[in-house]
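Peer 1: sequence and predicted model, in that order:
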Amino acid sequence: MVTISSVAIGLNTVWVLLCAALVFLMEAGFAALEAGFIHSRNSLNIIMKVLMDCTVGIIGYFICGFAIMYGADEAGLIGISGFLVQGDFSHLNLSVPVYAFWLFQAAFAIAMATIVSGAVAERMKFAPYIIFSLLATVLIYPLAGHWVWSSGGWLNKMGMLDFAGSAVVHALGGWAALAAVTVLGPRTGRFGKDGAITVMPGHNLPLAALGAFILWFGWFGFNPGSTLSGLDLNIAKIAVNTNLSAAMGGTIAALLTLFRYGKADPSMVINGALGGLVAITAGCAYVEPVSALIIGAFAGILIVIAVPLLDKLHFDDPVGAVAVHGVCGTFGTIAVGLFAEKSGLFYGGGVHLLFVQTIGVIAVSALGYSLTYALFRALKATVGIRVTEEDEIVGLDLSEHGIAAYNDLEYSPLKSLQHFSIQEPAKVKNEDISPA
């Protein structure tokens, strides 16, 4: 018998499955973005790493990641039931089948792992990356998600608000990326002993821009889909806030680079829009559209500051993952404590929520950084995490997979070595570095 209740459940299920597909499509955006931001000789390798996030990551999250994240828990630290998505999940009070909820969350899990793939591009071995991807979706992301989103999590009990994951997905992934970069080290020739920075521009910025558009599109599943209900009329405001913050982030990045360098920098505009998306993800359901514009504006400013700053500090992040996800994710989480309607500081709510948001994002970021740092140190001491200098020069497409991404090019190891030795990229001092 068809009832109003069964129709509502059906509509909500279709909504969540559709949004899960949109979030999964973001992996295509990540792949295109990261491939475009790096050398052509490594573009197939980075796509393979994103594919591994989708393969081993989904399997790992099914076997035990979901249980650690949403299983029953008395201490508020880790779930201990629901492995293989079996058992009683009544404590979640879901309005959709648990499998629909799992699929949606699985797409989030692999997105968190993929954030790190871009930061370690062009010099990390393929096999150790698979180990990281598995552990990220089995343990690192589920732990953070349990703390914030599970009803038993200690940050959830404190009242932390992170609607769709500025902290749980983005700050976690961004600071995990910084830990990975710290252990892995920069690409060969990236930084000189005299402080010079070698500019290594991406081989295909139109491809990177296409990736950004796909990510932006997928975010309409990422944020509105987190309502888990197609009947929740708040999805309209969530979608508007998401769009406004992205637009303002990209606009501010364009204007600032135009003013500072005389030309609008495409890579900064791309990352400015993505930074706006990341920053609004925590508060998209809690803030007004005008606040979303302000949050996006600050995200654009932070991108223009953070990208060259990380270069000056000699952290080699080819795609800007730390700036986009770590910096903007942290800011967006804290911004909820300022701009949330009724409970934010600027809306008469006092400092309590701001304090909770700050404690929460610090805890989640520390979790991501420390676990990733420990894992990469362990991998470095055992199987090794870095390709040889010769393999790095030849390119990871050939050295790790035995095939080039662009087979119409005369792409031999010998010619790659000759090209590297004859044509050195331009070098500039720290104070003269452009974010390109």
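Peer 2: Noted; the coordinates are in hand.

Peer 1: going by C-alpha atoms from here, please, whenever you check contacts or count neighbours.
Peer 2: Fine.

Peer 1: name the residues of stretch 34-54 that are buried.
Peer 2: Across stretch 34-54, burial judged by 16 or more other CA atoms under 10 Å covers 34-54.

Peer 1: same thing with stretch 115-129?
Peer 2: 115-126, 128-129.

Peer 1: how about the strands of the stretch 301-436 of the chain, start to end?
Peer 2: 427-428 (DSSP state E, counting those that start in this stretch).

Peer 1: residue 211: helix or strand, and which one exactly?
Peer 2: Taking DSSP states H and E as the definition, residue 211 sits inside helix 205-222.

Peer 1: please compare the first structure with the one that follows:
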Amino acid sequence: MPEIALMDNLWIMICAVLVLFMQGGFILLEAGSTRMKNAGHIAGKTIFTVGIASLVYWAVGWGFAYGEGNLFIGLSDFFYGDYSTAEEGLVGSVDFFFQMMFAAIALTIAFGGFAERAKLSVYIIFAVLFSAFVYPIVSHWIWGDGWLAELGKQDFAGSTVVHLTGAMAALAATILLKPRLGKFNKDGSSNDLAGHNQVYTALGVMILWVGWFGFNAGSTLEVADAFFGYVALNTQLAAGAGAVAAMFIVWAVSGKADVPTMLNGALAGLVAITASCAFVAPWAAVVIGLIAGLIVYASMRFFDKAKIDDPIFALSVHGVAGIWGTISTGFFATQELADMVGGRAGLFYGGGFTQLGVQIVSVVACGLFAFVASYILLKVTGAITGGLRVSEEEEIVGLDLSEHGSYGYPENMPGQGTNTGA
């Protein structure tokens, strides 16, 4: 294998591990954003659902996403086992492992809409169904030479494929599960069911931020010309702009620089730039991140007023910011950068409305498919498990105890501590 091909494969393996480590960020983010009585459950279910996603993606997901088939679904390469080497480019198993990590991230995003009220059995069954039938089909449409790829859809690292798909599944879940006990009052007002550890949440965001360079910069799939550095620059600028914009808007409106809002602003900037990081100039990355930071705050308020209970703000961070990020390439993609992948320039660079129209079509098509498919699959799951939601008593006690038999923080919970003496 030539040295440049060896470097390509090493680079993508490192990036795949970075994306896998993002799951640690999600554990801290989701656990910190919810109540103490559910922390152990959140950590545990993330681990085993990543395991389920890996097995299902190996068995059928990759085949539906990248197998030979038609414009809508792949129909080959199931139970992936390619161990061959390549004279140039990526070895098949390296490419597979990288894409498997993206599938696992999409599932973890989807589970944000389940937090603090879904049965453990529901996580298990939906993990299988989503990893087999929802995520792979969307990724085939865009990354697997499907019908949206034919139209020229631009989604460099997954604002649509990963983030919007996961968020629409989360929306279906939170609608079917209904709000957590005590979230909304009879008069329509909402209560702040504050997460138990903002430090965990902030550390989770920081881990995700670092892992995102595997996500975005790794999507170059090569080290030639070190273009991954440019992608990383745009990623960093958008994340910083999102954090700053969210902090200032919540400060201006509420008089307090709310910590969860600024953290969600950073994540929104990262989600938004994921589609366009290889297509836009640095100044545009800043604008994309700034707008993402503003709209994530507005979106959080909107869903709260609409009585949609989204404990970790997956709908706003991954859904709304994912939509904005997808559409932004239709405005800001430069012809020079788009030419590198055979694409079209955006509206502001003389490309007219063509690319913008393709991006909007992709948002509508993928968003509707992910929502409707997830809604149906959750209905099926509920029929199998006798309902999606734990009982009121189990929800009050917490999923740590009701589903796992022990608390994530046993020394802080009544009757669970161990007296070790002075």
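Peer 2: Great, that's in hand. Keep in mind it's a predicted model, so treat the numbers as computed, not measured.

Peer 1: about what we covered before: which one of the buried residues of stretch 115-129 of structure 1 is nearest residue 207 of structure 1?
Peer 2: If you rank those by distance to residue 207 of structure 1 using CA to CA, residue 118 comes first, at 14.5 Å.

Peer 1: what is the equivalent residue in structure 2 for that closest one?
Peer 2: In structure 2, the residue matched to residue 118 of structure 1 (TM-score structural alignment) is residue 112.

Peer 1: my read is that match is in a helix, agree?
Peer 2: Yes - checked against DSSP: H, G, I helix; E, B strand; the rest coil, residue 112 of structure 2 lies within a helix.

Peer 1: just give the nearest non-adjacent residue to the residue nearest to the spatial centre of structure 1, would you?
Peer 2: Geometric centre of structure 1, nearest residue: residue 115, 3.8 Å, by CA atoms, centre = their mean. Sequence neighbours aside, residue 173 is the residue nearest to residue 115 of structure 1 in space, at 5.6 Å (criterion: CA to CA, 6 or more residues apart in numbering).

Peer 1: burial of the one you found, as a residue count?
Peer 2: For residue 173 of structure 1, the count of nearby residues is 33 (other CA atoms under 10 Å).

Peer 1: equivalent analysis for residue 231 of structure 2, please.
Peer 2: A count of nearby residues for residue 231 of structure 2, using other CA under 10 Å, gives 26.

Peer 1: return the residues in contact with it.
Peer 2: Residues in contact with residue 231 of structure 2 (CA atoms under 8 Å, 6 or more residues apart in numbering) are 216-217, 277-278.

Peer 1: that one and residue 190 of structure 2, how far apart?
Peer 2: Distance, residue 231 of structure 2 to residue 190 of structure 2, by CA to CA, to the nearest Å: 40 Å.

Peer 1: please apply the same query to residue 334 of structure 2.
Peer 2: For residue 334 of structure 2, the distance to residue 190 of structure 2 - CA to CA - is 44 Å.

Peer 1: more crowded one of those two?
Peer 2: Under the criterion of other CA under 10 Å, the comparison of residue 334 of structure 2 against residue 190 puts residue 334 first, with 24 against 15.

Peer 1: what's the more buried one aligned with over in structure 1?
Peer 2: Residue correspondence, TM-score structural alignment: residue 334 of structure 2 in this structure matches residue 341 in structure 1.

Peer 1: thinking again about what came up before, which of the buried residues of stretch 115-129 of structure 1 lies closest to residue 162 of structure 1?
Peer 2: Distance to residue 162 of structure 1, by CA to CA, is smallest for residue 115 among the buried residues of stretch 115-129 of structure 1, at 18.3 Å.

Peer 1: quick check: that closest one touching residue 175?
Peer 2: No - at 9.7 Å, residue 115 of structure 1 and residue 175 do not qualify as touching, with contact defined as CA atoms under 8 Å.

Peer 1: list the residues that are in contact with both of the two.
Peer 2: Each of residue 325 lies in contact with both residue 115 of structure 1 and residue 175 under the rule CA under 8 Å, 6+ apart.

Peer 1: end to end, how far does stretch 53-71 of structure 1 reach?
Peer 2: With CA to CA, one end of stretch 53-71 of structure 1 sits 23 Å from the other.

Peer 1: relative to structure 2, which residues correspond to it?
Peer 2: With TM-score structural alignment as the criterion, stretch 53-71 of structure 1 aligns to 49-67.

Peer 1: what lies in contact with the matching stretch?
Peer 2: Residues contacting stretch 49-67 of structure 2 (CA under 8 Å, 6+ apart): 73-80, 96, 100-101, 103-104, 107-108, 123-124, 127-128, 131-133, 135-141, 143-144.

Peer 1: what of stretch 251-270 of structure 1?
Peer 2: 205, 209, 212, 249-250, 272-273, 297, 300-301, 303-304, 434-436.

Peer 1: that stretch corresponds to what range in structure 2?
Peer 2: With TM-score structural alignment applied, stretch 251-270 of structure 1 matches the range 244-263 in structure 2.

Peer 1: what residues are up against residue 367 of structure 1?
Peer 2: Going by CA under 8 Å, 6+ apart, the list of residues near residue 367 of structure 1 reads 140, 144, 172.

Peer 1: got a quick ChimeraX command for the buried subset of the contacts of stretch 49-67 of structure 2?
Peer 2: Command for ChimeraX that selects the buried part of those, burial taken from 16+ other CA under 10 Å:
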select :73,74,75,76,77,78,80,96,100,101,103,104,107,108,123,124,127,128,131,132,133,135,136,137,138,139,140,141,143,144
